[in-house]
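Novice: Sequence first, then the predicted structure:
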Amino acid sequence: MDIIAYLASPASFVHLATLCYVLGLLTRNELILRTFLMSGSLFYILYYYNIGDRPLWEAIVASSLIALSNVPVIVRIFKERSTFGMSDEMLTLYRSFPNFNPGQFRRLMRKAQFVTVDQSTELLHQGIQPTHLYLTTSYGFSLIRDELKTELGPDNLLGEISFLLGGPATATVIAEAGCSYVAWEVSDLRDLMQRSQNIENAVTVLLSQDIARKLAVSFPQKSARPPLIVDLPKAVTPPL
């Protein structure tokens, strides 16, 4: 059979549609699967349009609906895997969440509150259960544990030990006027984690890594007080 004549025949459209369906069902990648299924439906539309003296409109409409049903899923998958459309501010913030994919990060940010304080504000109080989890995005935060004090800069999680273990805050944190931070209500964040196992895993890993990073550069004090690094930069801040 002449190859050009075959490619122009309705039979080729059926064969190509079948090939797309088979290849799609053999892959574990959902984006590739959906792309193949939509392509197969498009080839069937070409087949139904050319097979008879007139197009088979009922079959064309059915195949069109099948093809279109894949579009929102493909868009959702693309948003899950791409940072397209994020503002520069959000892209900068996204770097603080290396174990989140873009879709998980977007869902987490929908629960977030972006705050710039206009006066000195206490975020955490030592010995009291926090109601929020915080991420600092600027300088000007003071951490006080007993009589010891240190300054915090951006990219510090606050209240992570309390969130993971359910205990009270181990230090007091005060945000000075002009500071900015991101806050999540503990109840909202736990609800989000309950509805998505992937987000629960990502949040747990993020908080655990933050605690491990802080503990790795901490060292015990000679006094009986809990260990605390005083007047050192963010990288050596003890866990809260």
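Specialist: Cool, got the structure.
Novice: Only C-alpha atoms from now on, for both contacts and neighbour counts.
Specialist: Noted.
Novice: For the protein, which segments count as helices?
Specialist: Along the chain, counting by DSSP state H, helices occupy 3-7, 10-26, 30-50, 57-81, 88-94, 102-110, 160-165, 186-195, 197-216.
Novice: Could you tell me the angle between the last one and helix 186-195?
Specialist: Compare the direction of helix 197-216 with that of helix 186-195 by axes from the mean of the first three to the mean of the last three CA atoms, to 10 degrees and you get 120 degrees.
Novice: The third one now?
Specialist: Relative orientation of helix 30-50 with respect to helix 186-195: 60 degrees, computed using the same axes, to 10 degrees.
Novice: residues making contact with helix 30-50?
Specialist: Identification of contacts with helix 30-50 by CA atoms under 8 Å, 6 or more residues apart in numbering yields 10-11, 13-14, 16-21, 23-25, 27, 55-57, 59-60, 63-64, 66-68, 70, 73-74, 77-78.
Novice: angle of it against helix 10-26?
Specialist: 160 degrees.
Novice: Can you give me the buried ones in helix 30-50?
Specialist: Applying a neighbour-count criterion of 16 or more other CA atoms under 10 Å, the buried positions in helix 30-50 are 31, 33-50.
Novice: same deal with the second one?
Specialist: Residues of helix 10-26 classed as buried: 10, 12, 13, 14, 16, 17, 18, 19, 20, 21, 24, 25 (neighbour count, 16+ other CA under 10 Å).
Novice: Show me what it is packed up against.
Specialist: Using 3 or more CA pairs under 8 Å, 6 or more residues apart in numbering; DSSP states H and E as the contact criterion, the secondary-structure elements in contact with helix 10-26 are helix 30-50.
Novice: The helix it packs on: how far from the chain's middle?
Specialist: 31 Å (CA atoms, centre = their mean, to the nearest Å).
Novice: what does stretch 79-94 give?
Specialist: Computed by CA atoms, centre = their mean, the chain-centroid distance of stretch 79-94 equals 10 Å.
Novice: Start and end of it, how far apart?
Specialist: Counting by CA to CA, to the nearest Å, you get 14 Å between the two ends of stretch 79-94.
Novice: which residues touch that stretch?
Specialist: Residues from elsewhere that reach stretch 79-94, judged by CA under 8 Å, 6+ apart: 101, 102, 103, 104, 105.
Novice: Save the residues you listed as a markdown table, and put in neighbour count too.
Specialist: Shown next, in a markdown table, are these (neighbours: other CA atoms under 10 Å):
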| residue | neighbour count |
| --- | --- |
| 101 | 18 |
| 102 | 21 |
| 103 | 18 |
| 104 | 19 |
| 105 | 20 |
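Novice: Presented hereafter is structure B, for comparison with structure A:
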Amino acid sequence: MEDLILTDYLVFAAAGIFVLGYLIINQVVLRMMLLIGTALYIWYYAIVDSTPLWPAIWASVATGTANIVGLMGLFYRRSAWAIPKEFRDIYPLFNSLPPGDFRKLMRATSRVARPDGYKLTAAGTNVSTLYYILEGEAHIEKPNGSFSVPQNNFVGEVAYLTGNAASGTAILSRESSVLEWDVNVLKRHAARDPRFRLALYALISVDLAGKVSRSVSTGSLED
């Protein structure tokens, strides 16, 4: 067997890095490994023959560039720069979400002030808006009792998830600052964008978990 030369080592190294990259779940590390492998392949195509293999080089440059764009997108979604300025003050309430997922969720919402007595949901009617109380409180009336929903909670999330009518009437008990999502718009976003859907469901799951822990004393879940 002839002695291995530099080009052989380049091919083995590039192929090995690609294989290792495909075994890694972390998207950032995977893309970094593929980028290194692509660079090694470009080096190989440049020196394997007396004339560089330009078609292969340009093809590798194209795939490497696409990889870099995707990598920058991953870094952006995880950076504070992805958080919209108008929602940076409330991001700590949603910090279970990466900044990029938080940005997607906030792009579909309106941040508004609603007066005392404003009706959020009505028992027996379809829920057209999903609410999150930033500051304030809502009073819930159900056939089996009544209770209050403090700030930093969703209202209407059970009806949103199930598609059923609201099981109770929710009315703000004082002037409140709320986030509002149009349910139809939210569902369209969720259908088109799996990341958006997962981000929303993650938030609602945390909210429901807290409500379940309180349901022993209230006897039911809030709307």
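Specialist: Happy to help now that I have it. Predicted, not measured: the structure shown is a model, and the values here were computed from it.
Novice: TM-score of the superposition?
Specialist: For these two chains in superposition, a TM-score of 0.73 is obtained (TM-score structural alignment, normalised by the length of the second structure); 213 aligned residues with a CA RMSD of 3.5 Å.
Novice: how much space between residue 23 of the second structure and residue 30 of the second structure?
Specialist: To residue 30 of the second structure, residue 23 of the second structure is 8 Å away according to CA to CA.
Novice: cool, residue 140 of the second structure as well?
Specialist: Separation of residue 140 of the second structure from residue 30 of the second structure (CA to CA) stands at 48 Å.
Novice: what does residue 52 of the second structure give?
Specialist: Here residue 52 of the second structure is placed at a distance of 28 Å from residue 30 of the second structure (CA to CA).
Novice: Same question for residue 19 of the second structure.
Specialist: Following CA to CA, the distance that separates residue 19 of the second structure from residue 30 of the second structure is 10 Å.
Novice: again, but for residue 218 of the second structure
Specialist: Spatial separation of residue 218 of the second structure from residue 30 of the second structure under the definition CA to CA is 48 Å.
Novice: Then residue 193 of the second structure?
Specialist: 22 Å.
Novice: Buried residues, stretch 110-117 of the first structure. List them.
Specialist: Using 16+ other CA under 10 Å, the residues of stretch 110-117 of the first structure that count as buried are 112, 116.
Novice: ok, the aligned residue in the second structure for residue 182 of the first structure - contacts?
Specialist: When the two structures are superposed using TM-score structural alignment, residue 182 of the first structure falls opposite residue 179 in the second structure. Residue 179 of the second structure makes contact with 109, 110, 111, 112, 131, 132, 133, 134 under the criterion CA under 8 Å, 6+ apart.
Novice: List the residues that contact the first one.
Specialist: So the one you mean is residue 109 of the second structure. Contacts here follow CA under 8 Å, 6+ apart; on that basis residue 109 of the second structure touches 179, 180, 181, 182.
Novice: Now do it against residue 195 of the second structure, distance only.
Specialist: As judged by CA to CA, residue 109 of the second structure and residue 195 of the second structure stand 16 Å apart.
Novice: what does residue 57 of the second structure align to in the first structure?
Specialist: With TM-score structural alignment as the criterion, the equivalent of residue 57 of the second structure in the first structure is residue 60.
Novice: Please give me every residue in contact with that match.
Specialist: Taking CA under 8 Å, 6+ apart as the definition, contacts of residue 60 of the first structure comprise 44, 45, 48, 49.
Novice: Residue 176 of the first structure: what's its closest spatial neighbour, skipping adjacent residues?
Specialist: Spatial nearest neighbour of residue 176 of the first structure, excluding adjacent residues (CA to CA, 6 or more residues apart in numbering): residue 120 at 4.3 Å.
Novice: ok, that neighbour - how many residues close by?
Specialist: If you count neighbours by other CA atoms under 10 Å, residue 120 of the first structure ends up with 14.
Novice: Tell me which of the helices of the first structure lies nearest to residue 151 of the first structure.
Specialist: helix 197-216 (14.3 Å; CA to CA).
Novice: Can you find the partner of residue 46 of the second structure in the first structure?
Specialist: Aligning on TM-score structural alignment places residue 46 of the second structure opposite residue 49 in the first structure.
Novice: Next one: that match from residue 7 of the first structure, what distance?
Specialist: Spatial separation of residue 49 of the first structure from residue 7 of the first structure under the definition CA to CA is 15 Å.
Novice: so what's the counterpart of residue 77 of the first structure in the second structure up against?
Specialist: Across the two structures, residue 77 of the first structure finds its equivalent in residue 74 of the second structure, going by TM-score structural alignment. With CA under 8 Å, 6+ apart as the criterion, the residues that contact residue 74 of the second structure are residue 28.
Novice: Tell me how far residue 74 of the second structure lies from residue 27 of the second structure.
Specialist: 8 Å.
Novice: Please apply the same query to residue 203 of the second structure.
Specialist: Taken as CA to CA, the spacing of residue 203 of the second structure relative to residue 27 of the second structure amounts to 23 Å.
Novice: Repeat that for residue 222 of the second structure.
Specialist: 38 Å.
Novice: do residue 35 of the second structure as well
Specialist: 12 Å.
Novice: would you turn the contacts of residue 60 of the first structure into a markdown table with distance to residue 82 of the first structure?
Specialist: As requested, the contacts of residue 60 of the first structure are exported to a markdown table (distance: CA to CA, whole Å):
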| residue | distance to residue 82 of the first structure |
| --- | --- |
| 44 | 31 |
| 45 | 31 |
| 48 | 36 |
| 49 | 36 |
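Novice: Now do the same contact list for the residue positioned nearest the centre of the second structure.
Specialist: Most central residue of the second structure, judged by C-alpha distance to the mean C-alpha position with CA atoms, centre = their mean, is residue 101 at 3.0 Å. Applying CA under 8 Å, 6+ apart, we find residue 101 of the second structure in contact with 77, 195, 196, 199.
Novice: Mind putting these into a markdown table with distance to residue 151 of the second structure?
Specialist: Compiled in a markdown table, those are given as follows (distance: CA to CA, whole Å):
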| residue | distance to residue 151 of the second structure |
| --- | --- |
| 77 | 27 |
| 195 | 26 |
| 196 | 23 |
| 199 | 20 |
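Novice: Looking at the residues you listed, which is nearest residue 167 of the second structure?
Specialist: Sorting the contacts of residue 101 of the second structure by how near they are to residue 167 of the second structure, with CA to CA, puts residue 199 at the top with 25.1 Å.
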